[in-house]
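Asks: Generate coordinates for the sequence data below:
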Amino acid sequence: MLSPSQGVLTFVKGVSNRLPGSSPTQALLVGALVGFLAYVLTRKRYRLPPGPWAWPLVGNLSLTRDDQEAFYVKLRRLAVERYGPVITVHLGTVRCVTLNSVEVITEALVHKGADFAGRPYQHSLHEMTDGCKNVAFADYGPGWKLRRKLALQAIRHYMRGAQMENAVHEVVAVTADKMLAEPGAFDPKGYTSLLMFRILDSILFGQTKPRDCPPLEQVMDVFDQFAKESEERFLEDVVPLVRFCPTPRFRRAMKVMDQFIDYIRKNIEEHRKSFSPDNIRDLTDSILLAQIEAARADGKETMEQFSDSHVVQTIFDILAAGIDTSRTTLHWALLFLAGHPKVQTRMQAEIDAATGPRLPQLADKPNLPYCEATLYEVMRLSPVAPTSLPHNTMCDTTVGGYDVPKNTLVLVNLWAAMHDPGKWEQPEEFKPERFLDAEGQLSAKQESWMPFSTGRRSCIGESVVKPELVLILACLLKTLSVSLAPGQEYRVTTRFVSLFLNPPLPYSIAVTPRNK
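Replies: Got it, this is the predicted structure:
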């Protein structure tokens, strides 16, 4: 009985004896054959997750087609009907493992967090973020850990002040007046976008503005141009040779990104000129303080990992991600409130009981459980980033009983976890009370509620966004009531613009003042 290795050698000798030609030719062919057979016999075998058959080159890109069912909905249907919660799909030539239940998401991102904490390389993001020097898209490692730690430290320091509350009061009052001045029904998207940008700009930069900074409306237009150019995947991310001669769309996106980064850089430079550790005016000051304190404690190594360029990119992270996620959440919230007047009325009664004649404050949050529950239900039903940002495996690992090789792209279907009928009663219904206990107070956070993702790469802005949006909604509803435009049917439909963003289709509302 021959062993596998002996069998291979016997087979190779037999082939070599039959090969025509000179001895060097035989040696070359035999060597190639031996190498190939050795690779086949010794390569590591993986038990990969199942998935639909993939076409050559294009893979399963048809799943991402904009039709009657969004990509993340299709994934959950495939999970339930055929493959189970861990599914392999091919996005073009890239193999991608998708996680479609809270159990496998928790296993991967919490219990095996370091294994799944990487970010895949993407040329466009690398170029736009100065080599991924931000927090959101940087790969997992010591530098990323330090930057995330310092960013969270700055956010905690900032949240002790009253700057956010003052910014919300000022901006919401102006926005509400403009909305009430509309002669009829209108699309609120422009208002929610500018409202969130003004608030975030104030949170980050306060009133300190370089004299040559453009008006905020102009900066917002630049950001919207970039968002539009980036809706579809860049060819440069798919075909490396194209990077040597970039497409017009890529060049346009880089140009508007440079303008947006320049706005941030000028604000930071102005802050450095007037910075005082005894007078932290806004979140940028908090980040600069974190940089200075870390440099004093750890010296040169910290400065290399949290340089001035890293500071710019970290602030870009907070501003850009905060605008897109918060304005989209607020846009969804106004649609849900306009379509559910009873929910709106209950929120307003709670707000009035907690605040009397004054505007709501952050300190009122414990007395606004139904308002907070409503926000949580908006985020559950229509998460802004339904598949989160993509992950990348740092090593060979496993999830759900399957092997996941190193450097595998992983998409986390947060939408599926938050629409699982085994975890949520009537998951397609808008029911804020599902987050309240028998006494009408917020119940403990449910494991499958994860609009900010979970684990090591969860959103660093969660501690700011949740109280900020509760306060914004409370201030708006203190001032006005919203309803659907006359004759408009209430419908919850996603405008599927990319794998990672979930805005509603355009809709119109009417607003009326509240006589308090």
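Asks: from here on, contacts and neighbour counts on C-alpha atoms
Replies: Noted.
Asks: How about residue 275: what's its closest non-neighbour residue?
Replies: Distances taken as Cα to Cα, 6 or more residues apart in numbering place residue 285 nearest to residue 275, at 6.9 Å, with adjacent residues excluded.
Asks: Show me the strands in the stretch 301-450 of the chain, by range?
Replies: If DSSP state E, counting those that start in this stretch is used as the criterion, the strands of the stretch 301-450 of the chain fall at 391-392, 397-399, 402-404, 409-412.
Asks: Could you save those as CSV and add columns showing mean neighbour count and distance to residue 508?
Replies: Below are those laid out as CSV (neighbours: other Cα atoms under 10 Å; distance: least, Cα to Cα, whole Å):
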stretch, mean neighbour count, distance to residue 508
strand 391-392, 24, 36
strand 397-399, 19, 44
strand 402-404, 18, 45
strand 409-412, 25, 32
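Asks: Please produce a markdown table containing those strands, extended by distance to residue 11.
Replies: Below are the strands of the stretch 301-450 of the chain laid out as a markdown table (distance: least, Cα to Cα, whole Å):
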| stretch | distance to residue 11 |
| --- | --- |
| strand 391-392 | 41 |
| strand 397-399 | 35 |
| strand 402-404 | 32 |
| strand 409-412 | 39 |
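Asks: Any idea which of those strands gets closest to residue 470?
Replies: Of all these, strand 409-412 sits nearest to residue 470, with 26.1 Å by Cα to Cα.
Asks: Quick one: distance of the closest one to the chain centre.
Replies: Distance of strand 409-412 from the chain centroid (Cα atoms, centre = their mean, to the nearest Å) equals 12 Å.
Asks: got it, and stretch 208-216?
Replies: Using Cα atoms, centre = their mean, the offset of stretch 208-216 from its chain centre is 28 Å.
Asks: Go through this structure and flag its longest helix.
Replies: Ranked by number of residues, the top helix in the chain under DSSP state H is helix 308-339.
Asks: So which other helices or strands are in contact with it?
Replies: Helix 308-339 is packed against helix 142-159, helix 189-205, helix 248-274, helix 283-298, helix 341-355, helix 369-381, helix 462-479, strand 480-484, with contacts defined by 3 or more Cα pairs under 8 Å, 6 or more residues apart in numbering; DSSP states H and E.
Asks: Would you do the same for the sequence below? I want to compare the two.
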Amino acid sequence: MIVILIFTFTVLYFFNEFYWKRRGLPAGPTPLPIIGNMLEMFSYPPPGTSAFSTWTQKFGKIYTIWMGTTPAVVVTGYKELKETFVNDGDSYSDKMILPKFNTSFRGGDFGVIDTNGNTWKEHRKFALHTLKDFGMGKEAMEASIQLEVDNIEKELKRMEGEDVNIQEQYDMAIANVINQFLFGIRFNNPAKFNEIKSYLDDFFDVQGSMRVYLSYTISWLPQWMVELLTPDVAKTREGIFGFLEQQIKEHREEIDFDSEDSKDFVETFMKEQKRRESEGDHETFSNDHLRNMCFDMWAAGMHTTSNTMGWLTAFAMNNPDVQRKMQKELTEVIGDRMATMKDKLNLPYTNAFINETQRLANLVPVNLPHAATRDVVLAGCTVPKGTTVIHQISSVLYDPEIFPEPEKFKPERFLDDSGNLKKSEELIPFSIGKRVCLGEGLARMELFLFTANLFNRFEFLESVDGVPSLERTYSAVAKVMDFKCRVQERYSN
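Replies: Here you go, the predicted structure:
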């Protein structure tokens, strides 16, 4: 009798795993029990990109994979992405929420990256409005970035002839831009910056690991077991939020609520918080939301922009003819003065260089999964409301029909026959649809000003170790391998 029960249970279990739970969804790779398709996904270097490409070739542009015990419909190809996430954007405006992550790391559903509905709408609108007020596209923000450009230039001049870890320079500079926007101050203490950066590095490394990802996506795993399996999450949480809360505390002690002007994001938030509390709303702009919004700005703005600059420099050093072509344009248009945002329209090759870097770097190979806000039809299948839907932008950035020879670094692909910059709607490094990166405007400004000024002022040459490897290291964000370079001034003072 026991043998029969065990046999029956086994048959029913595998029937559910390999057929019943997959019924009605677009076809895809067969998932393993419990871990789904994560083993195959994480077996490729970097995790995700090659696996998605293989699955697309086998199952078509739309298919289903399993992230632990959670199904996810993957959409690839620009036409398909546009039809879903742009033309029917409201149906995919939710994000896939990992409740176990929000509980263990965020303390609940707070912030803008990992929330949906009115919470997401309110805080995204507020963040965009504040970014605009503090200079996204204005001289104040440009001046903040130019200050960091000046500091990098001074440091590079001091180290001319030596091997330089340029990534460290980019990290500090971009962190200062973010911290000024959030808290109104720069990092004067390199040790303090290195401390918070180490926690952020650990966060991305942890979140990009299969162990942690499965802990969040296996639906029946209890919260206490998640905490047991991911002790490193608690360590990064304490380090990151400890830093943020200290800065917030100092602001709260100094803020002048009677002043109409605010010097940074945190002050603006606190004043909105007080206004709402006076009207009886103590939830929408809570302290938990404030610290999580600060974290979202740090996490989204730091690693993406800084790593893009790292990739850009590595590509330039591996393609010296391309670097010289950009510098020729910079010499002709800028000369030995400082480049500003007003110069952007007159530097098509420099812009093409940045575009090609963003395309080939492909910083977030798996992207941030969305979720259907209603029942939708994909690949002829009715996909229920709440189902995870992944917009696989790598499939576009590396599509040989859109970008011929996609593995090659060719800025010219973004120029027309007259040398003018072409508009390329298929270039979607900031994602696509309703949840496109809210810091896109700031990131574009940073990338242009850092690139135009630093490459106009310096040549970036190989170190004693040779040119950088273009192999990737991977956490939640794809990074160039650690490298050093030599710099040489292009203009003598």
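Asks: quick one, which of the helices and strands packed on helix 308-339 of structure 1 is nearest to residue 180 of structure 1?
Replies: Closest to residue 180 of structure 1 of those is strand 480-484 (Cα to Cα; 7.9 Å).
Asks: So what touches stretch 496-509 of structure 1?
Replies: For stretch 496-509 of structure 1, the external contacting residues (Cα atoms under 8 Å, 6 or more residues apart in numbering) are 64, 66, 70-71, 185-189, 231-232, 328, 331-332, 335, 338, 382-389, 482-485, 488, 492-495.
Asks: ok, now with 6 Å
Replies: 185-187, 231, 328, 384-385, 387, 483-485, 493-495 (Cα atoms under 6 Å, 6 or more residues apart in numbering).
Asks: Could you pull out the buried residues of it?
Replies: Going by neighbour count (16 or more other Cα atoms under 10 Å), the buried part of stretch 496-509 of structure 1 is 496-504, 507-509.
Asks: Repeat that for stretch 171-178 of structure 1.
Replies: 171-172, 175-176.
Asks: Turn the residues you listed into a markdown table, columns for distance to residue 318 of structure 1.
Replies: Shown next, in a markdown table, are the buried residues of stretch 171-178 of structure 1 (distance: Cα to Cα, whole Å):
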| residue | distance to residue 318 of structure 1 |
| --- | --- |
| 171 | 19 |
| 172 | 20 |
| 175 | 22 |
| 176 | 25 |
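Asks: Determine which two of those are furthest apart.
Replies: Longest span within these, Cα to Cα: 171 and 176, 8.5 Å.
Asks: how about the helices of the stretch 401-516 of structure 1, start to end?
Replies: Ranges of helices in the stretch 401-516 of structure 1, per DSSP state H, counting those that start in this stretch, are 414-417, 462-479.
Asks: Where does the longest one end up in structure 2?
Replies: Helix 462-479 of structure 1 lines up with residues 440-457 of structure 2 when matched by TM-score structural alignment.
Asks: Ok, the shortest one next?
Replies: Mapped onto structure 2 using TM-score structural alignment, helix 414-417 of structure 1 spans residues 393-396.
Asks: re the thing from before, what angle sits between the longest helix of structure 1 and helix 283-298?
Replies: 140 degrees (axes from the mean of the first three to the mean of the last three Cα atoms, to 10 degrees).
Asks: Now do the buried residues in helix 308-339 of structure 1.
Replies: Judged by neighbour count (16+ other Cα under 10 Å), helix 308-339 of structure 1 contains these buried residues: 308, 310-320, 322-339.
Asks: can you check stretch 72-86 of structure 1 too?
Replies: 72-73, 75-79, 83-86.
Asks: And stretch 403-415 of structure 2, by the same measure?
Replies: 403, 406, 409-415.
Asks: want to throw those into JSON lines with distance to residue 143 of structure 2?
Replies: Converted to JSON lines, the buried residues of stretch 403-415 of structure 2 look like this (distance: Cα to Cα, whole Å):
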{"residue": "403", "distance to residue 143 of structure 2": "35"}
{"residue": "406", "distance to residue 143 of structure 2": "36"}
{"residue": "409", "distance to residue 143 of structure 2": "31"}
{"residue": "410", "distance to residue 143 of structure 2": "31"}
{"residue": "411", "distance to residue 143 of structure 2": "28"}
{"residue": "412", "distance to residue 143 of structure 2": "30"}
{"residue": "413", "distance to residue 143 of structure 2": "32"}
{"residue": "414", "distance to residue 143 of structure 2": "29"}
{"residue": "415", "distance to residue 143 of structure 2": "29"}
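Asks: Tell me which two of those residues sit farthest apart.
Replies: Longest span within those, Cα to Cα: 406 and 415, 15.6 Å.
Asks: Could you give the residue range in structure 2 aligned to the longest helix of structure 1?
Replies: Going by TM-score structural alignment, helix 308-339 of structure 1 sits over residues 287-318 in structure 2.
Asks: how close does the matching stretch sit to structure 1?
Replies: Once fitted to structure 1, stretch 287-318 of structure 2 is off its aligned match by 1.3 Å on average (mean Cα distance after the TM-score superposition for structure 1).
Asks: Pull the number of nearby residues for the residue opposite residue 128 of structure 2 in structure 1 once aligned.
Replies: In structure 1, the residue matched to residue 128 of structure 2 (TM-score structural alignment) is residue 152. Residues lying near residue 152 of structure 1 (other Cα atoms under 10 Å) number 17.
Asks: what does residue 249 of structure 2 give?
Replies: Neighbour count for residue 249 of structure 2, taken as other Cα under 10 Å: 10.
Asks: Count the residues that sit near residue 357 of structure 2.
Replies: 25.
Asks: From residue 314 of structure 2, how far out is it?
Replies: From residue 357 of structure 2 across to residue 314 of structure 2, the span is 10 Å (Cα to Cα, to the nearest Å).
Asks: go on, residue 221 of structure 2?
Replies: Counting by Cα to Cα - residue 221 of structure 2 and residue 314 of structure 2 are separated by 42 Å.
Asks: Ok, residue 273 of structure 2 next?
Replies: Residue 273 of structure 2 is 44 Å from residue 314 of structure 2, by Cα to Cα.
Asks: Same check on residue 453 of structure 2?
Replies: Counting by Cα to Cα, the gap from residue 453 of structure 2 to residue 314 of structure 2 is 17 Å.
Asks: Tell me the residue in structure 1 aligned with residue 176 of structure 2.
Replies: Per TM-score structural alignment, residue 176 of structure 2 is aligned with residue 198.
Asks: Nearest residue to that match in space, ignoring adjacent ones along the chain?
Replies: Closest to residue 198 of structure 1 by Cα to Cα, 6+ apart is residue 171, at 6.8 Å.
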